[in-house]
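**Student:** Got a predicted structure here, sequence first:
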Amino acid sequence: MIIDHTFWAGQPLPRNVIPMVTETTSRGERSYDIYSLLLNNRIIFVGSPINNQFANLIIAQLLYLDGETSRQPIQMYISSPGGEVYAGLGIYDAMQQTNAPITTIAVGSTHSFGTILLAGGAPGRRYALENAAIHMHQPLISGGGISGQVTDIHIHAQQLVRVRQRIERLMAHHTGKTLEQIERDMERDFYLDAHEAKAYGLVDEVLTSPVSATIPQLAQIAETVTTEE
């Protein structure tokens, strides 16, 4: 988790490398890029470093889905190296304000604020795939953006402490661990596998069977689309 400075510069994928799929309906066929199709089925993919630009995209998708009449769960797949704390907090707050329950699924690895988003899913709806790696640590400052008088640096340090305490309270709330344990564990890089993350309280279940068998929306997509060659 990074304060104020962009450590990971997520860039949009070129259009020619985004897979296209064709949806067949009673009115004919329509082609979508894969992310639009997933969004149409209430699935959001958090697969990039978290910065302000990426956070705006995720928040916009949450607002769009929350504005629909459907209150079906929103599925959020997370495979992220983390990123900026304030951008991550924006996504987290939007998740908590959404009326529909949000299912979070760890894919590959969740690092830093990616793990906070994973833990922030609806109770009973937080999952990890069997080989996912889960990581957390205290917030840090990366880059050379802080300078000035000693007083100014002291102000930044005080704010960093407040942010760390806020993050620790969030993690204690979502895991059921004490603040003291969260503080100890986040003092340095802390890694867990999927089953350890379940025991820790970061996720509710480890998915060992096909995901579509657990999450109905994915089975529905498989029935309605064919990959465009």
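**Tutor:** Ah, there it is.
**Student:** going forward, measure contacts between C-alpha atoms and count neighbours the same way
**Tutor:** Noted.
**Student:** In which helix or strand does Thr24 reside?
**Tutor:** Assignment of secondary structure by DSSP states H and E places Thr24 within strand 20-25.
**Student:** Let me fix that, I meant to ask about Arg30.
**Tutor:** With elements delineated by DSSP H and E, Arg30 resides in strand 28-33, which encompasses its position.
**Student:** Which positions in that strand come out as buried?
**Tutor:** Judged by neighbour count (16 or more other CA atoms under 10 Å), strand 28-33 contains these buried residues: 31-32.
**Student:** and the angle from that strand to strand 20-25?
**Tutor:** Computed with axes from the mean of the first three to the mean of the last three CA atoms, to 10 degrees, the direction of strand 28-33 lies at 150 degrees from that of strand 20-25.
**Student:** Name the next helix or strand downstream of strand 28-33, please.
**Tutor:** Using DSSP H and E, the helix or strand that follows strand 28-33 in sequence is helix 34-40.
**Student:** In terms of secondary structure, what does the very next helix or strand once past that following helix contact?
**Tutor:** Sequence-wise, the next helix or strand beyond helix 34-40 is strand 43-46, with elements assigned using DSSP H and E. Helices and strands touching strand 43-46, by 3 or more CA pairs under 8 Å, 6 or more residues apart in numbering; DSSP states H and E, are helix 34-40, helix 52-67, strand 74-80.
**Student:** follow-up on the earlier one: contact partners of the strand holding Thr24?
**Tutor:** Counting by CA atoms under 8 Å, 6 or more residues apart in numbering, strand 20-25 makes contact with 29-34, 37, 224-228, all of which sit outside it.
**Student:** Against that first model, consider the following:
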Amino acid sequence: MPQLWCISRSTASKTTTKGAMTIATPDKTKKENGLSDYGIIYISGAIDGGTAESVCKEIIEYNIKGEAEQIQMIINSPGGSCPAGFSIIDITEWSRIPIYTTGIGMIASMGLLIFMTGEKGRRVITPRTSILSHRFSAFNIGNHSQLIAGRKEEDLEHERILSHYQAYSNIKSKEELEKYLLRDVDTWLSPEEAIQYGIADRIEPLRKR
């Protein structure tokens, strides 16, 4: 079976320091400092099965307890596994509690798809957020017959991504999506362009000290 990845090819540093705030980016969901007590889920680093399991469990737990009026999902990710990312997307759509998304640092590839799934009108990015939209990459190992069989899943994955953009952007035709957001090459977007294409709702102005 092909390994399908929706991830930025560029490498991000392990830790970003801004003023007195340090944002670490391991490939796990951050739960330190009691963030979950405040309805906050923080996703950083590459999205894999472990990340998906942690995020999905948290969303399910919030829904079972029924105490949070909304969930705030903060995303700083270069992307990752397509199946892992879509499992987060499925649970986000399933949640009875609205999930607000905030993009910081980088929302790229599958990280962007997860961000887009947030509650309409509540998908916020910062002025310095890097935004990348592109097609997924596949890594295939197997004999000739296995590679041919795996091609079907690759085509299905592309259709899933197209359908997601059609649902969460203001571009509805396959042809226009492949022209503007899912081109043959990487598409880097400014926060203003993300607003224009309807994949984000608002740019959050940062307080100057």
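**Tutor:** Arrived safely. Note that this is a predicted model, so its numbers are computed, not measured.
**Student:** Superposed, how do the two chains score by TM?
**Tutor:** Here the TM-score of the superposed chains, computed with TM-score structural alignment, normalised by the length of structure 2 as the reference length, equals 0.81; 184 aligned residues with a CA RMSD of 2.4 Å.
**Student:** thinking again about what came up before, from the contacts of strand 20-25 of structure 1, which is closest to Leu63 of structure 1?
**Tutor:** Distances from the contacts of strand 20-25 of structure 1 to Leu63 of structure 1 were compared by CA to CA; the smallest belongs to Leu37, at 16.9 Å.
**Student:** per the alignment, the closest one corresponds to what in structure 2?
**Tutor:** In structure 2, the residue equivalent to Leu37 of structure 1 is Gly34, according to TM-score structural alignment.
**Student:** Tell me the spacing between its match and Ile40 of structure 2.
**Tutor:** Distance of Gly34 of structure 2 to Ile40 of structure 2, given as CA to CA, to the nearest Å: 9 Å.
**Student:** Pick out whichever of the two has more residues nearby.
**Tutor:** More neighbours sit around Ile40 than around the other of Gly34 of structure 2 and Ile40, counting by other CA atoms under 10 Å; the figures are 22 against 10.
**Student:** Pull the number of nearby residues for the closest residue to that one other than its chain neighbours.
**Tutor:** Spatial nearest neighbour of Ile40 of structure 2, chain neighbours left out: Gln72 (4.7 Å); criterion: CA to CA, 6 or more residues apart in numbering. As a burial measure, the neighbour count of Gln72 of structure 2 was computed by other CA under 10 Å and equals 21.
**Student:** List the contacts of Gln72 of structure 2.
**Tutor:** Contacts of Gln72 of structure 2 by CA under 8 Å, 6+ apart are 39-41, 99-102.
**Student:** For Lys174 of structure 2, state which of those residues is nearest.
**Tutor:** Checking the contacts of Gln72 of structure 2 against Lys174 of structure 2 with CA to CA, the nearest one is Thr101 at 25.3 Å.
**Student:** wait, what's in contact with the counterpart of that closest one in structure 1?
**Tutor:** Aligned counterpart of Thr101 of structure 2 in structure 1: Thr104 (TM-score structural alignment). Under the criterion of CA under 8 Å, 6+ apart, the neighbours of Thr104 of structure 1 are 75-78, 117-122, 125-127.
**Student:** same thing with Leu39 of structure 1?
**Tutor:** Listed by CA under 8 Å, 6+ apart, the contact partners of Leu39 of structure 1 are Gln61.
**Student:** now do 10 Å
**Tutor:** For Leu39 of structure 1, the set of contacting residues under the criterion of CA atoms under 10 Å, 6 or more residues apart in numbering consists of 45, 61-62, 64-65, 74-76.
**Student:** ok, Ser80 of structure 1 touching Ser48?
**Tutor:** Yes - checked against CA atoms under 10 Å, the pair Ser80 of structure 1 and Ser48 is within contact range at 5.3 Å.
**Student:** Which SSE is immediately downstream of the top helix by length along structure 1?
**Tutor:** Scanning structure 1 for the helix with the most residues, using DSSP state H, yields helix 150-175. Per DSSP H and E, the first helix or strand lying C-terminal to helix 150-175 of structure 1 is helix 179-185.
**Student:** Name the member of the contacts of Gln72 of structure 2 with the most neighbours.
**Tutor:** For the contacts of Gln72 of structure 2, neighbours tallied by other CA under 10 Å; top is Thr101, 27 neighbours.
**Student:** ok, that one to Ile59 of structure 2 distance?
**Tutor:** Remark: distance between Thr101 of structure 2 and Ile59 of structure 2 (CA to CA) = 13 Å.
**Student:** Give me the common contacts of those two.
**Tutor:** Shared between the contact lists of Thr101 of structure 2 and Ile59 (criterion: CA under 10 Å, 6+ apart) are residues 40-41, 71, 73.
**Student:** can those residues go into a markdown table with extra columns for distance to Ser130 of structure 2?
**Tutor:** Written out in a markdown table, the entries for these read as follows (distance: CA to CA, whole Å):
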| residue | distance to Ser130 of structure 2 |
| --- | --- |
| Ile40 | 21 |
| Ile41 | 20 |
| Ile71 | 23 |
| Met73 | 17 |
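**Student:** Identify the farthest-apart pair in those residues.
**Tutor:** Going by CA to CA, the two entries of the shared contacts of Thr101 and Ile59 of structure 2 that are most distant from one another are Ile41 and Ile71, at 7.4 Å.
**Student:** if I look at these two, which residues touch both of them?
**Tutor:** When CA under 10 Å, 6+ apart defines a contact, the residues bordering Ile41 of structure 2 and Ile71 alike are 58-59, 99, 101.
**Student:** Just the closest of those to Thr16 of structure 2, please.
**Tutor:** Thr101 (20.3 Å).
**Student:** what about Ser212 of structure 1, neighbour count?
**Tutor:** Ser212 of structure 1 has 13 neighbouring residues, counting by other CA under 10 Å.
**Student:** again but with Pro98 of structure 2, I slipped
**Tutor:** Around Pro98 of structure 2 there are 18 other residues, counting by other CA under 10 Å.
**Student:** Alright, I will stop here.
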